[in-house]
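Student: Please find the sequence and the predicted model below.
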Amino acid sequence: MSYIIKNLRTKQWIMIFIGIIASIVYVVVAGFVVLIIQNFVDLISGIKQPDWLVPDPNDKLRATINLTALSLGLIIISFFIKVIGRIILLKQTLLAANLLKNQLYYKINLISLEQFYQYQRSTLINRLNVDYFKLEKAAINVLVYMIENIFEVFVYIGFSIALSGYLSLIYLFFIPLVIFLIIHGSKKTKDHYKKSYQSLDNLYQVIRENIIGVKVVRTFNLEDFQSLRYDNHHKQWLKSVLRADLILAMMWKLIFLAINIFITLTLVTAGYLNKTNSSLTPGVVIAFLNYLTYTSYVVIGICDYVLNILKTRSAKQRIKEILDLKEEVELNTAIFDEIVGKISINGLDFKYEQNNFNVLNKINLTIKPKDNIGIIGSIGSGKSTLCKLIAKINNAPDNMIMIDNVDINKYQTRHIRQSVAIDFQKKQLFSGTIKLNILKANSDADQDRINQVLDHSCANEFINNLDDKLEHNLIEFANNLSGGQKARICIARTLIRDSKIMIFDDSLSALDNITAKKVLDKILANYQNRTKIFVSQQIRTIKDLDKIIVLDQGNVVGYDTHKNLLTSCEVYKQIYDSQKRIGDEV
């Protein structure tokens, strides 16, 4: 909640101050309405008629009409004041909360991938939604309701003291008792709510896996296993929540019991004091009971808000963890010439933070501008990792990767993103039209350029058969397209950037042999002045390229032409032979 309040600007603080003033005015006016009720009771009972109502003390009808008109007028005025104050406070609070959500969203976009991988996706989604909305609700409770309730407590106690100082002594026992119950209850529930958040994260993770991996779950008959996982995490969450809610329920019962006891004590005390104090009329007692009752419910409201705030402590800590993540600070301000496309890798060692072993070992390579390079190797040999390092998706150690003889880390990240385009192994498309997905790589591209890349990727072969063509809507993950169709759209998206270095990570594996050959030939023919890297599992896809990098367990075991590798690289020869044996004519 404090993160939301920190986002308030000077103008918003001024508006909040105006809203708080409106709330104070409402509380004072509402307090006067109760005093009018006291005069009503005394007037109707015939005990006392207020002198200020009518000149004639015997004119009860006129006094009643005046009291009614005054009370209705004050009620209407207080209503409009309250509405105006609530609108002002609610609007400013939501504006500040929206700034926090924007900060969280931009923070996740700015952190490094290493930090991103530290958290499960379900956890990040949970923090951006569930935890954020809890903080937003807490901020609304404090700024819109709780501040008003606090003023109500002081105003009602003030009016109570004005009516009867003796009866008001009850507050000295009532309020501390309620505060004690709140503090004691909050301490008991803190750990349970923290456990419930952890269980909820695990629960969302299982749900997410079931949704994303629904085909795998059904194919291998994992429904019972996944249901068991869900039940286990749900039971853990339910156990923590029930324990916390049971403590809160007991606390509320004790608070309501205290209210009833103190109301009874007020009546008994008033009856006793009435013997010696003639000013303690029935109207005064009823007005005091009204103030006591209002104060009781206001204190209950404050208790509820305080408890909600205490519940959000875990949410606040989880939000803080995201906001405290260090961004990828752009320290480089040097501007270099346009990248030509030369890549030099000098003794590159690399491992992921969560691993204690190297994924790549002592990589030494030189790729000339405009070269067409293939990369092949067994699964887990480091092919995709090498591509991500060249594209600066993952950060390489200093002076290990050079682009045009300049350390890649000295380039501005934006410069590298413009100069190195990569089609990832996992094909990721967004919900929306095909055209919108392609333009995400280059929003300035015109229709002619779009048509070019669709032709170069052979995506036009199926897009032209769609009723709405480029305006065809893709559902989440483009699950309404085949693997080959998604692959061709992703290739088109990479090509439309027209970067000096293009990387295609296993981009052709989802295509049939004829289409893959057509796409490769078109890319080689139309982008001759670009450095191109093709990762493939099949030799036939890359055998005609200028050179082929052979990776094995993170090591470069071969870097030469197809013909030379057949005689000089045992790993490459084994791959070649294995693909021939399974019936492929390499």
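Tutor: Now that the structure is in, tell me what you want to look at.
Student: CA only for contacts and neighbour counts going forward, please
Tutor: Fine.
Student: can you give me the strands for this protein?
Tutor: Per DSSP state E, the chain carries strands over the ranges 343-350, 360-367, 372-377, 401-403, 406-407, 420-423, 432-433, 473-474, 501-505, 531-535, 547-552, 555-560.
Student: of the ones you listed, which approaches residue 216 most closely?
Tutor: strand 473-474 (21.8 Å; C-alpha to C-alpha).
Student: Touching that closest one from outside, list them.
Tutor: Strand 473-474 has contacts (C-alpha atoms under 8 Å, 6 or more residues apart in numbering) with 430-434, 480-481.
Student: Any of these buried? List them.
Tutor: Using 16 or more other C-alpha atoms under 10 Å as the burial test, the contacts of strand 473-474 include 433-434 as buried.
Student: Would you mind putting the contacts of strand 473-474 into CSV with distance to residue 464 alongside?
Tutor: CSV is the format used below for the contacts of strand 473-474 (distance: C-alpha to C-alpha, whole Å):
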residue, distance to residue 464
430, 20
431, 20
432, 18
433, 14
434, 12
480, 16
481, 14
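Student: Spatially central residue in this protein, please.
Tutor: residue 128 (1.3 Å; C-alpha atoms, centre = their mean).
Student: Report how many residues lie close to the nearest residue to residue 37 once chain neighbours are set aside.
Tutor: In space, and not counting its chain neighbours, residue 37 is closest to residue 287: 6.8 Å by C-alpha to C-alpha, 6 or more residues apart in numbering. Using other C-alpha atoms under 10 Å, residue 287 is surrounded by 24 other residues.
Student: Also residue 61?
Tutor: 11.
Student: Next: residue 340.
Tutor: Using other C-alpha under 10 Å: residue 340 sits among 18 other residues.
Student: try this one next to it:
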Amino acid sequence: MLKTLGRETKGFRLVSVLTPIFMIAEVIMEMIIPKLMASIIDNGVTPGNMQVIYTVGAQMVVAALFGLLFGILGAVAGSHAATGFARNLRRGMFRNIQTFSFANIDKYSTAGLVTRMTTDVTNIQNAYQMLLRMSVRAPASMIVALIMSYTINRRLANIYLIAVILLGCALAFIMSRATKYFGEAFRKYDDLNESVQENVSAIRVVKAYVREKFEGEKFRKASENVRNLLMRAELILAWNAPLMQLTVYSCILLISWIGAQLIVSSGATTFTTGDLMSMLSYCMNILMSLMMLSTVFVMITMSAASAKRVAEVLDEQSDLTNGENPVMEVRDGSVKFDHVSFAYKKDGEKALEDIDLDIKSGETIGIIGGTGSAKSSLVQLLPRLYDVTEGSVTIGGVDVRRYDLDTLRNNVAMVLQKNELFSGTIAENLRWGNPDATDAEIEDACKQACADEFVERFPDKYQTHIEQGGNNVSGGQKQRLCIARALLKKPRILILDDSTSAVDTATDAKIRHSFAEKIPGTTVFIIAQRISSVENADKVLVLDNGRVSGFDTPANLLKTNAIYQDVYNSQTKGSGDFDEKGGEA
């Protein structure tokens, strides 16, 4: 974990080293001041020598100014190092997430990833800054103060040593008890963020069903769980302050009492008033250093769980990688499934079993089947969103695992069931398919997807702003824009995963007709609920519980396949919903 996080300090290692150096320099300046103060009292104030007071006083001012300078430099360098470290952590996680396969992403919830990039990184940032500054300053201050105390009076210095040992044991006990609760609390943040995310993204449904109170109660329970765990941890940490104060005041009383006796008994010869003042100053330095260390321990305790969660994301390796000498060109859109089986988890139930298909380049393949028949799972194997468990999938005569991932995915355009648009203009969204696309190419893609019909009606046309998630366009409009975006890739294979479900039948027919005319060499896979969407396909694949029930022309399937017959009859005779026999996977 430490090695993983340490890699992300790159670019900020110099300031990370300079920060503790400045802190040590500040401590040295602070430790000089009590010694100079003793000299003023013993050699200046007591004998009434103003020259000593001026000289030593000037030295104290210089030491204080240098201490201030080193303190400022340490604070600036520490802040620069900590914020840079946090930036690198967020950037590193984000970049690594982009490489994840769907199988990797399935391990984490969206809310969990958001928590890691916000709350967890903030905890690590605060802890890192404390480590660079306080974890160096506090021990250095305590050690130097103890050494200086022993140079003044060994007997009184032993009081500090005993206090440090007792207080250190007490703090270690407190920290060990609080760690468990902080770890649990940060895991509960995922549930809290998930509740907020789910509520905001589905706010229209919440209001439509008048479920505000129910959602409010869910959030209350999630926030209450976090509060209870943090409260338990804070109640344990609350013992920190009174123990610290008890130790500080006890030491001050003992030093004052024993020191006064030494001054009186020795006639201020072996132990002077200035020495007592110095010992009291060192007392405060030592015990304040312990208080700083306790704060550092609290931050480390809070950030330990966060550090593990962040390192987990940074260490996660995509299970889909390029092999040696990857193929950089897709010859054509021919597809072959060679006895393919697939399961989402190792040793889990197979979603697909023994799929054996041979599809020629340029063919249009319709795919139908009941709910859970793994239609989406099948097509997700083509761009290697998942890898097969058994068998092989080849495109253009080459196993997809041998292709360069970018090359493969640039030649396999996929319009998923859940269409996503991003905030920006229509043109910017479409250029996700091809960043170098010209305005003419964009307009042509929209014509093929029948999106030009509504885009031209917008006052700003292709410069019309799309809100996040495409909330200011209808479902059908969103689907057509996503199809146009896919067409801009000019792919060898085009996959429409129930991508015209929100489009009327006439527009659906226009889109399919446009494909036949404009992209005859592209292999098209159409997952659909409507028979009309696949009845003109070259072949239709019927899936049943992850197995091939039929793969033939629509006309032949209508004669030989019971599932296809049932779907056809239910829709053409108007006798029910498709999902009575099976909906979309």
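Tutor: Received the coordinates, thanks. This structure is a prediction, so every number in the text was calculated from the model and none was measured.
Student: Let me see the TM-score of these two.
Tutor: The TM-score (TM-score structural alignment, normalised by the length of the second structure) is 0.92; 574 aligned residues with a C-alpha RMSD of 2.5 Å.
Student: before we move on, back to that, for residue 103 of the first structure, which of the strands of the first structure is the nearest?
Tutor: Closest among the strands of the first structure, using C-alpha to C-alpha: strand 432-433, at 25.2 Å.
Student: which residues in the second structure does the closest one match up with?
Tutor: Strand 432-433 of the first structure corresponds to residues 424-425 of the second structure when matched by TM-score structural alignment.
Student: quick one on the thing from earlier: export the strands of the first structure to a markdown table and tack on distance to residue 121 of the first structure?
Tutor: A markdown table is the format used below for the strands of the first structure (distance: least, C-alpha to C-alpha, whole Å):
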| stretch | distance to residue 121 of the first structure |
| --- | --- |
| strand 343-350 | 24 |
| strand 360-367 | 26 |
| strand 372-377 | 30 |
| strand 401-403 | 30 |
| strand 406-407 | 32 |
| strand 420-423 | 22 |
| strand 432-433 | 22 |
| strand 473-474 | 22 |
| strand 501-505 | 23 |
| strand 531-535 | 27 |
| strand 547-552 | 31 |
| strand 555-560 | 31 |
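Student: With residue 208 of the first structure as the reference, name the closest of those.
Tutor: strand 473-474 (20.1 Å).
Student: residue range for the closest one in the second structure?
Tutor: Using TM-score structural alignment, strand 473-474 of the first structure pairs with 465-466 in the second structure.
Student: mean deviation of that stretch from the first structure?
Tutor: On superposition with the first structure, the mean distance recorded for stretch 465-466 of the second structure (mean C-alpha distance after the TM-score superposition for the first structure) is 2.6 Å.
Student: related to what we said a few turns ago, once aligned to the first structure, how far is the match of strand 432-433 of the first structure on average?
Tutor: Per aligned residue, stretch 424-425 of the second structure averages 2.4 Å (mean C-alpha distance after the TM-score superposition for the first structure).
Student: Go ahead and name everything in contact with that stretch.
Tutor: Residues outside stretch 424-425 of the second structure that contact it (C-alpha under 8 Å, 6+ apart): 462-468.
Student: Narrow these to those that are buried.
Tutor: Among the contacts of stretch 424-425 of the second structure, those buried by neighbour count (16+ other C-alpha under 10 Å) are 462, 465-466.
Student: Redo those as a markdown table? Include distance to residue 336 of the second structure.
Tutor: As requested, these are exported to a markdown table (distance: C-alpha to C-alpha, whole Å):
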| residue | distance to residue 336 of the second structure |
| --- | --- |
| 462 | 39 |
| 465 | 41 |
| 466 | 38 |
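Student: Return the member of these nearest to residue 492 of the second structure.
Tutor: Distance to residue 492 of the second structure across those (C-alpha to C-alpha) is lowest for residue 462, with 26.3 Å.
Student: State the distance from that closest one to residue 453 of the second structure.
Tutor: According to C-alpha to C-alpha, to the nearest Å, residue 462 of the second structure stands 12 Å off from residue 453 of the second structure.
Student: Find the residues that touch each one of those two.
Tutor: Counting by C-alpha under 8 Å, 6+ apart, residue 462 of the second structure and residue 453 have no contacts in common.
Student: quick one: the helices in the stretch 301-450 of the first structure?
Tutor: With DSSP state H, counting those that start in this stretch as the criterion, the stretch 301-450 of the first structure has helices at 383-390, 413-419, 434-439, 447-456.
Student: Between those helices, which one is closest to residue 323 of the first structure.
Tutor: helix 413-419 (21.5 Å).
Student: Which residue numbers in the second structure does that closest one align to?
Tutor: Helix 413-419 of the first structure corresponds to residues 405-411 in the second structure, going by TM-score structural alignment.
Student: What residues of the matching stretch count as buried?
Tutor: So, applying 16+ other C-alpha under 10 Å, buried residues of stretch 405-411 of the second structure: 405, 408-411.
Student: can you redo these as CSV with distance to residue 214 of the second structure?
Tutor: Below are those laid out as CSV (distance: C-alpha to C-alpha, whole Å):
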residue, distance to residue 214 of the second structure
405, 44
408, 46
409, 42
410, 44
411, 46
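Student: Scan the second structure for its longest helix.
Tutor: Counting by DSSP state H, the longest helix found in the second structure is helix 50-99.
Student: which helices and strands sit right next to it?
Tutor: If you count contacts as 3 or more C-alpha pairs under 8 Å, 6 or more residues apart in numbering; DSSP states H and E, helix 50-99 of the second structure packs onto helix 13-40, helix 121-152, helix 273-315.
Student: Of these, which is nearest residue 372 of the second structure?
Tutor: Among those, the nearest to residue 372 of the second structure by C-alpha to C-alpha is helix 273-315 (30.4 Å).
Student: State the span of the first structure onto which that closest one is aligned.
Tutor: Aligned by TM-score structural alignment, helix 273-315 of the second structure falls on residues 282-324 of the first structure.
Student: Please state the offset of the matching stretch from the chain centre?
Tutor: The chain centre lies 27 Å from the centre of stretch 282-324 of the first structure; the measure is C-alpha atoms, centre = their mean, to the nearest Å.
Student: Matching residue 174 of the second structure against the first structure, which residue comes up?
Tutor: Match for residue 174 of the second structure (TM-score structural alignment): residue 185.
Student: gap between its match and residue 171 of the first structure?
Tutor: For residue 185 of the first structure, the distance to residue 171 of the first structure equals 21 Å [C-alpha to C-alpha].
Student: Also residue 291 of the first structure?
Tutor: Taking C-alpha to C-alpha, one finds residue 291 of the first structure at 11 Å from residue 171 of the first structure.
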